[in-house]
Each structure stands twice: as structure tokens, then as C-alpha cells.
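*Asks:* Let me see the structure of the following:
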Amino acid sequence: MPMNAVYRGPADLPSTLSLFPLSGALLLPRGQMPLNIFEPRYLAMVDDALRHGHRLIGMIQPDSAHPGPDDKPNLFRVGCVGRISQFAETGDGRYLIQLTGVARFRVEHELAADTPYRQALVSYAPFADDFVARKGEREVDRTALLRALRDFLEANKLKADWEGIENAPNEALVNALAMMSPYGPAEKQAMLEAPDLKARAEILVAVTEIELAKGRTPGDAPLQ
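*Replies:* Below you'll find the predicted structure:
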């Protein structure tokens, strides 16, 4: 597999993926996720991904509503495959990597693998639009998204690089805000499984408005 690989569609990705279950972690196509790898099974996963050359790892969340056994929790059916785009050794047995999201996948069934990490047969076909960068950007209500972001920042006394935000394309903005959002696994999964960018932005705005409403005391004026 060449450096800076280009994935044009489902056929460019393997049907078998190693799985990295991580609650609250949301990876989206073309988004970037830093990871600190220290468990032996996931160190082995990274080693294998690099050794085999594909450098791909399937990020997926445990399904907390149906937890299953502690040593093998049940997983949601939809995750996102990421490519190791940065790699560093720490000198104390850890890896620092960055995954760049490629496309979402649906788990068809888990495999009886002899590796210390879990593997599954997956399908990317339901998410073929993920391979088209910036698809659906025009349908995003950017005004509502930025208003919700501003209200959230003000309510939490946080600052942001507004120049960078204003210049960001809609896909990058929606996906970055979704990935960085402080919401729980269920909300993150809903954003992951959103059918398109417009729906993902709408979920993000709705969840933000709900959280802001929870934080208001009686008599507070709604944020505008």
C-alpha cells in the first residue's frame, strides 16, 4: 500500500478489520483522532497494521445499553475505519498514533480470530457517500451550527479560534465539532450513524441545545 493512500470506494478497503472498542471515541471520515496506545493487545494491533502495510484500524464503541461480558463487551454495529497517518514511540512501551478517518463500516459478524484483539467481517457499502469529500455541505445550516457553538462556548466560559472556524468548510467544521463534543457514547453514536452531513449537524445542534437548557436556572433568558 503506497504512502498517502487514496480510497475511492468500498472495494479499496479490506472486508476484514481489526476492531478497537473505545467508549466515547468518535472518528468520522477525514477527521483526525490522536490515540495513546498502551494495552498489549492494541500495541499488537498497531504492530500488525503497520506490518501488513494497510495501516487500518476500525474504531467502534461498546454498546453500554447491552454490555455483555466484561472481557468481550457487545459492540455497536457501526464504526469508522481510520488509517494510521502519524506514529511515534514514547520509549516507555507506548505508541502515540493519529488516525485519519476513511469511511464508516457496518459489522456483518465478528470473527473467531487468534489475535489478542477482536476482528470482524465488515461492509462499507451502506456508507459509499463517505468516500466523496464534502458531499452534502450545501445542505448544512451553518448559521444554526455556529449559533449553537457560540452559545455553548459562552455558557461554559470558553474561547475559540473564530477566524479558523469561519474559514473551515462545512464538512470539516461539522465533523470536528462532533468529534470534539463532550457528549456521551449514545450521542456520539447517533452522530456517527447520521445518514448525511446535514443530519449530523442537526443532531449536534439539538444535543447542544438540550445540554444548554439543562444548565439554565428558572428565570434565565434563553441564549440567542
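
*Asks:* Please count neighbours and contacts with C-alpha atoms only from this point.
*Replies:* Noted.

*Asks:* And the lengthiest strand in the chain, what's buried?
*Replies:* When secondary structure is assigned using DSSP state E, the longest strand within the chain turns out to be strand 95-110. Using 16 or more other Cα atoms under 10 Å as the test for burial, strand 95-110 gives 95, 97-107, 110.

*Asks:* repeat for stretch 131-149
*Replies:* Those would be 131, 134, 137, 140, 142, 145, 146, 148, 149, for stretch 131-149 by 16+ other Cα under 10 Å.

*Asks:* same deal with stretch 62-70?
*Replies:* Under the neighbour-count criterion of 16+ other Cα under 10 Å, stretch 62-70 has 62, 63 buried.

*Asks:* Spatially nearest residue to residue 93 (excluding sequence neighbours)?
*Replies:* For residue 93, ignoring the flanking residues on the chain, the nearest one in space by Cα to Cα, 6 or more residues apart in numbering is residue 38 at 6.9 Å.

*Asks:* Second chain to compare with the first, below:
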Amino acid sequence: MSRRFALADLPETIAVFPLAGAMMLPRARLPLNIFEPRYLAMLDDALKTEHRLIGMIQPLEKTGDAPPKLRRIGCAGRVTSFSETEDGRYLIALTGICRFRVGEEVEGFHPYRRVKAEWVDFARDLTARDSDPGFDRKAFLGLLKRYFEASGLSSDWSSLEEADEEMLVNSLSMLCPFAVEEKQALLEAPRLAERRETICALMEFAIASRGEDTGSLQ
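*Replies:* I've put the predicted structure just below:
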């Protein structure tokens, strides 16, 4: 059984892994292949803590020689799976716990970046699950099928048909090849219903841009 967190359990400072195009959401799983020395050190340090949290966050576009600035909102995940390869890489999985707002970056002697994390705006993430009363599975899957066909993607449709709405919407938000800004919009959507509306709009736009008829999704 995975550990449940309360706001009081979340640390004031968190190590962050800036990675464009990689986005995590609460209760979803994100596999990662860790090989850079600084991130190997980050993982070693995270595993020494009780919470085992790492913050996934997208960086802004780099300008000049300074490290790229971080976007204002990321999501912390707990290391829930870990293995080491013969060549020294770590294969891990993070399970999303709670989104956070970046307060300020913490200076220090660590080779990786750390930030002051502000959690309170996302306390709802710590509940057992989010719901979407307006979710129409048949219409959503119909749009998803057209999007996959237009984008040349494939999937295990039986698993998609059986997944609950939160896992379905959040997993697609993380895995679909949306642009960095689009993934950030999905991350920042306040509730599951808004995220579903956003991903539907993105899929409809992608279909239309490829000359396909979007139909309608009410």
C-alpha cells in the first residue's frame, strides 16, 4: 500500500529534476532513467529521506550561460520503484504526490537544484482521487481514437477502456506528445474536469491541424 501524505508531511525544501517535456501528476507513475552524476547524487540523497520525494519541473528556455529558470509550478513524486543497472544507471519510478509552487531557489553545495516548495494551493492533490462528474467515456475515447490515428500513435485500447477517468486523463496528459507549454497547461489545470477539457481541446486542435474532421465532443 502506498504511503499517504498530509500537508505537514511535505518538506519545506525539495530537490528538483528540471526536464522539458516530462510532466507528472498526482497518483500517476513516471518512469525515469537516471544517469547524469548530479541526478545520481540527487537520487541517493532522496532515498536517505523518509519522504523520498523528488520534484519534477519543466525549465524555461535557456538564455546565455546561466542555468535555465524554472517554471512556477511542478509536481513532487515519491520514489516507489528503484533498480540499478550494471553500468551504474538508476531505473526508477516516481508516483505523483502533490503539485507545488516554486518559492525561491535554494543555494548550496549540492550538485543538483533545490527549491523552497509552497504546497498549500494544491492540498486537494493529497486526497485519495479526483473526480470528473461530466466525463463522457464514449465521447472521450472516440476523440482519443481520432487523435491517435491523426498522430500515428497506437495504444492498448482494452486498458484505456477499463481505466478510471482520473488515471486515463492524467496518464494521457503525461504521455501524449504535446508541446512543453501545453503540458504545463495540463499540469496547472486546477481539477480533473479542467484538465480533461484542456486535453480534449489539444487533441481537437491536433486533429484539425492535420486536416481531419474533429467532430464534436460535448
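
*Asks:* for structure 1, what spans make up the helices?
*Replies:* Per DSSP state H, structure 1 carries helices over the ranges 40-52, 142-155, 162-167, 170-180, 185-193, 197-215.

*Asks:* will you turn the ones you listed into TSV that also has distance to residue 4 of structure 1?
*Replies:* Below are the helices of structure 1 laid out as TSV (distance: least, Cα to Cα, whole Å):
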stretch	distance to residue 4 of structure 1
helix 40-52	14
helix 142-155	30
helix 162-167	25
helix 170-180	19
helix 185-193	24
helix 197-215	25
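
*Asks:* At the geometric centre of structure 1, which residue sits there?
*Replies:* Ranked by distance to the mean C-alpha position of structure 1 (Cα atoms, centre = their mean), the top residue is residue 27 at 1.5 Å.

*Asks:* mind listing what that residue touches?
*Replies:* 33, 59, 79, 80, 81, 82, 101, 179, 192 (Cα atoms under 8 Å, 6 or more residues apart in numbering).

*Asks:* Just the buried ones from the residues you listed, in ChimeraX syntax?
*Replies:* Those of the contacts of residue 27 of structure 1 that count as buried under 16+ other Cα under 10 Å are selected in ChimeraX with:
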select :33,59,79,80,81,82,101,179,192
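
*Asks:* What is the equivalent residue in structure 1 for residue 68 of structure 2?
*Replies:* Residue 68 of structure 2 is assigned residue 73 in structure 1 as its aligned equivalent, the criterion being TM-score structural alignment.

*Asks:* Check residue 78 of structure 2 too.
*Replies:* Under TM-score structural alignment, residue 78 of structure 2 pairs with residue 83 in structure 1.

*Asks:* Look up how far residue 76 of structure 1 lies from that match.
*Replies:* Between residue 83 of structure 1 and residue 76 of structure 1 the distance, using Cα to Cα, to the nearest Å, works out to 20 Å.

*Asks:* Ok, residue 154 of structure 1 next?
*Replies:* Remark: distance between residue 154 of structure 1 and residue 76 of structure 1 (Cα to Cα) = 34 Å.

*Asks:* Compare these two (neighbour count), which wins?
*Replies:* Neighbour tally, residue 154 of structure 1 and residue 76, criterion other Cα atoms under 10 Å: the higher count belongs to residue 76, 17 against 12.

*Asks:* residue contacts, that one?
*Replies:* Counted by Cα under 8 Å, 6+ apart, residue 76 of structure 1 has contacts 60, 61, 62, 63.

*Asks:* what's the spacing between the closest residue to the match of residue 78 of structure 2 other than its chain neighbours and residue 222 of structure 1?
*Replies:* Across the structure, with Cα to Cα, 6+ apart as the measure, the residue nearest residue 83 of structure 1 apart from its sequence neighbours is residue 56 (4.5 Å). In this view, residue 56 of structure 1 and residue 222 of structure 1 are 45 Å apart by Cα to Cα.

*Asks:* Thank you, goodbye.
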